[in-house]
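Student: Generate coordinates for the sequence data below:
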Amino acid sequence: NTQPALFVVETLLVDALRAQGRQAQLVAGHSLGELVALYAAGVFDAYTGLRLIHSRSTLMASAGGGAMTAVIGFDRGELEALVAANDEVVIANDNSSGQVVLSGSPAAVAAVSGALRCKRALPLAVSGAFHSPFMAEAAAAFAAELAAVSFADAAIPLLSNSDPSPETKGEALKQRLCQQMTSGVRWRETMDQLTQAAIDTAVEIGPGSVLSGLIKRSCQGVGTAQISTSADLGL
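Tutor: Purely as a prediction, here's the structure:
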């Protein structure tokens, strides 16, 4: 399963960074990455995180029937008006000022992305309408599992997907994670927090550099670095 595998790789890289004495000022993660961020902040151990990742991925995979489309280069006001007029589509990933992902029923997503004047609209190969109200049943089951899991207070302030304001209280972070499946990933606002906190370098942990690219284009004065393998740490 891809999600548990990513969690294992990324938490091992977090451990390697810790062993080198590196300390973050803030932590955040995009979608699945929020659980890695919670681990990095000391909210739960790796075994607990892996168990939650497995449950989350299984529940999300079983909640099919929706669609998602990425749209790039648009007028924000026009987009928000089109979404507000259709109760079967939401902005699932607000990735930057010029890039979002729509989620909802196939017909509604197609209607909004088709009506929106944008540079590109790219349907995504996904099995469901993730980060939308279509995930309500899966989210309720996940919340029931989370209720039995202890969340420690975070050692590092964490920016959650559903509320990207810095938070350290374990119970508040648990509640935010409960909301993640049905609410959007507010990454644009997360990047705003990096600028407001005067972060000089954002370190992306895991394969790829998508988030680093978004930060480079959106956060003036914030440098980026990628840690994809142990070789990037000099190991």
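
Student: all contacts plus neighbour counts: C-alpha atoms, from now on.
Tutor: Will do.

Student: Contacts made by stretch 53-68 with the rest, please.
Tutor: Residues outside stretch 53-68 that contact it (Cα atoms under 8 Å, 6 or more residues apart in numbering): 3-4, 7, 32, 35, 101-106, 109, 123-130, 134-135, 137-139, 141-142.

Student: go on, stretch 137-154?
Tutor: Stretch 137-154 is contacted by residues 38, 41-44, 52, 55-56, 59-60, 62-63, 167-171, 173-174, 178-179, 181-182 when judged by Cα under 8 Å, 6+ apart.

Student: Tell me the buried residues in it?
Tutor: Applying a neighbour-count criterion of 16 or more other Cα atoms under 10 Å, one finds 137-140, 142-143, 146, 151-154 buried in stretch 137-154.

Student: Name the nearest of those relative to Q23.
Tutor: Of all the buried residues of stretch 137-154, A154 has the smallest distance to Q23: 13.3 Å, by Cα to Cα.

Student: How about the closest one, nearest residue that isn't a chain neighbour?
Tutor: Leaving out its chain neighbours, the residue that sits closest to A154 by Cα to Cα, 6 or more residues apart in numbering is T168, at 4.6 Å.

Student: about what we covered before: can you select the buried ones from the contacts of stretch 137-154 in ChimeraX?
Tutor: Under the burial definition 16+ other Cα under 10 Å, those of the contacts of stretch 137-154 that qualify are selected in ChimeraX by:
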select :38,41,42,43,44,52,55,56,59,60,63,167,168,169,170,173,174,178,179,181,182
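
Student: on that earlier part again, mind giving me TSV with the buried residues of stretch 137-154 and columns for secondary structure and distance to V83?
Tutor: Formatted as TSV, the buried residues of stretch 137-154 follow (DSSP: H, G, I helix; E, B strand; the rest coil; distance: Cα to Cα, whole Å):
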residue	secondary structure	distance to V83
E137	helix	22
A138	helix	23
A139	helix	22
A140	helix	25
F142	helix	27
A143	helix	27
L146	helix	31
F151	coil	35
A152	coil	37
D153	coil	36
A154	coil	35
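
Student: Just put those residues in a markdown table and tack on distance to S162.
Tutor: Below are these laid out as a markdown table (distance: Cα to Cα, whole Å):
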| residue | distance to S162 |
| --- | --- |
| E137 | 18 |
| A138 | 16 |
| A139 | 13 |
| A140 | 16 |
| F142 | 15 |
| A143 | 15 |
| L146 | 16 |
| F151 | 17 |
| A152 | 19 |
| D153 | 18 |
| A154 | 17 |
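
Student: And this one, please, so the two structures can be compared:
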Amino acid sequence: MTKIAWIFPGQGSQAVGMGVDLQEIKSAIAKLEQAEKILGWSVLEKCLGDEEQLSQTLYTQPCLFVIESILTDILVENGHLPDLVAGHSLGEYSALYAARVFDFETGLKLVKKRSELMDQAAGGKMAAVMKFDRQKLESVIDNTPDLVIANDNSSEQVVISGTPEAVEKALEQITAKRIVTLKVSGAFHSPLMQDAAEQFQQILDSVTFNNAKVPILSNIDPTSTTDAQTIKTRLIQQMTGSVRWREIMLQLPNENITQVIEVGPGKVLTGLVKRTCPEIALKNVATSADITG
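Tutor: This next block holds a predicted model:
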């Protein structure tokens, strides 16, 4: 029996032109119009505009949530349903929408506020590290204040996050095949986001979550749950906690998942799953044609 997980990419997967096909679909048009009222700007205009602007946290996160949510709706309209969901960082909000933990309007308002708080964050630095000695990296992090693994993406790829001084000090001590400094102003998914997290918690506390229709593997705790309060607690912790994507992928076979569908632009997550769980079948849904074609 095939068990399917839907996974949703986060910031970094955006691309100019994403979502352009959705303007031909009646149900999608309604969602795009609703989004414009909530955001005060057009998602499609941002997606068809300047790459640098689209890559700004303030615009990237809402655009991804809207497009991934619409693709989710089209999947459901065509008779597809997941057995499990997960999302990478911002993608977790799309996963929660797919699991019907909240409706589209609620999810987009949360993402809008999250993007604003993260866009305002300053004084931090992040860097992706690829093909490295994990034991050495963990030792460096343990001995460097104000530094954490923000994204544990796979056995060969992590993102470190902290103060600029801490990140630079760590990079001097790490040997890796490739190191890429990320274009962000804040130390996302680290304790340095505590002030933003506290402000965001006030928003989350005012929102009612539903129990999930299907189990969710959360970034902060990759054990499956459908409990509304557990999901909300984990989401509150997500802004300051690490994205444990490597562990999420390793959990998929334990949940008897045999196919993974990445819902959203790009193929980053399926690429990571392919290298981590080669026995799992993979599919990408980036446009409506990937569903109905």
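
Student: what's the TM-score for these two chains?
Tutor: The TM-score (TM-score structural alignment, normalised by the length of structure 1) is 0.98; 235 aligned residues with a Cα RMSD of 0.9 Å.

Student: on that earlier part again, so what corresponds to the residue nearest to A154 of structure 1 in structure 2?
Tutor: Counting by TM-score structural alignment, T168 of structure 1 corresponds to T226 in structure 2.

Student: Tell me which residues touch that match, please.
Tutor: 211-216.

Student: can you put those residues in TSV and add distance to E77 of structure 2?
Tutor: As requested, these are arranged in TSV below (distance: Cα to Cα, whole Å):
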residue	distance to E77 of structure 2
N211	21
A212	19
K213	16
V214	17
P215	20
I216	21
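
Student: quick one: R178 of structure 2 is in a strand?
Tutor: Yes. Per DSSP: H, G, I helix; E, B strand; the rest coil, R178 of structure 2 lies within a strand segment.

Student: Once you drop chain neighbours, what's closest to the equivalent of it over in structure 1?
Tutor: In structure 1, R178 of structure 2 lines up with R120, judged by TM-score structural alignment. Nearest non-adjacent residue to R120 of structure 1, counting by Cα to Cα, 6+ apart: I72, 5.2 Å away.

Student: did I read that right, the one you found in a strand?
Tutor: Yes. Counting by three-state DSSP, I72 of structure 1 is part of a strand.

Student: Aligned to it, what sits in structure 2?
Tutor: Checking TM-score structural alignment: I72 of structure 1 goes with M130.

Student: Pretty sure its match sits against I174.
Tutor: No. With contact defined as Cα atoms under 8 Å, M130 of structure 2 does not reach I174; the gap is 10.6 Å.

Student: Have a look at these two and say which one is more surrounded.
Tutor: Counted by other Cα atoms under 10 Å, M130 of structure 2 and I174 do not tie: M130 has more neighbours, with 19 against 16.

Student: any idea how far G123 of structure 2 is from the more buried one?
Tutor: For M130 of structure 2, the distance to G123 of structure 2 equals 24 Å [Cα to Cα, to the nearest Å].

Student: which one in structure 2 is aligned with N95 of structure 1?
Tutor: In structure 2, N95 of structure 1 lands on N153 (TM-score structural alignment).

Student: go on, G21 of structure 1?
Tutor: Checking TM-score structural alignment: G21 of structure 1 goes with G79.

Student: Next: L211 of structure 1.
Tutor: L211 of structure 1 maps onto L269 in structure 2, by TM-score structural alignment.

Student: That match: what secondary structure?
Tutor: L269 of structure 2 is classified as helix under three-state DSSP.

Student: Go ahead and confirm it touches V260.
Tutor: No. Here L269 of structure 2 does not reach V260: they are 9.6 Å apart, not a contact under Cα under 8 Å.

Student: which residues do the two both contact?
Tutor: By Cα under 8 Å, 6+ apart, the residues touching both L269 of structure 2 and V260 are I7.

Student: any idea how far M191 of structure 1 is from the residue nearest to K119 of structure 1 when sequence neighbours are not counted?
Tutor: Residue nearest to K119 of structure 1 in three dimensions, not counting chain neighbours: G73, with 4.9 Å by Cα to Cα, 6+ apart. According to Cα to Cα, G73 of structure 1 stands 18 Å off from M191 of structure 1.

Student: Helices of structure 1, start to end?
Tutor: For structure 1, the helices defined by DSSP state H occupy 2-19, 33-40, 46-62, 76-84, 106-115, 136-146, 170-180, 187-196, 210-218.

Student: Mind putting those helices into TSV with distance to V27 of structure 1?
Tutor: Below are those laid out as TSV (distance: least, Cα to Cα, whole Å):
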stretch	distance to V27 of structure 1
helix 2-19	11
helix 33-40	6
helix 46-62	16
helix 76-84	27
helix 106-115	32
helix 136-146	21
helix 170-180	12
helix 187-196	10
helix 210-218	13
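
Student: State the span of structure 2 onto which stretch 141-153 of structure 1 is aligned.
Tutor: Stretch 141-153 of structure 1 corresponds to residues 199-211 in structure 2, going by TM-score structural alignment.

Student: how close does I160 of structure 2 get to R134 of structure 2?
Tutor: On the measure of Cα to Cα, I160 of structure 2 and R134 of structure 2 end up 12 Å apart.
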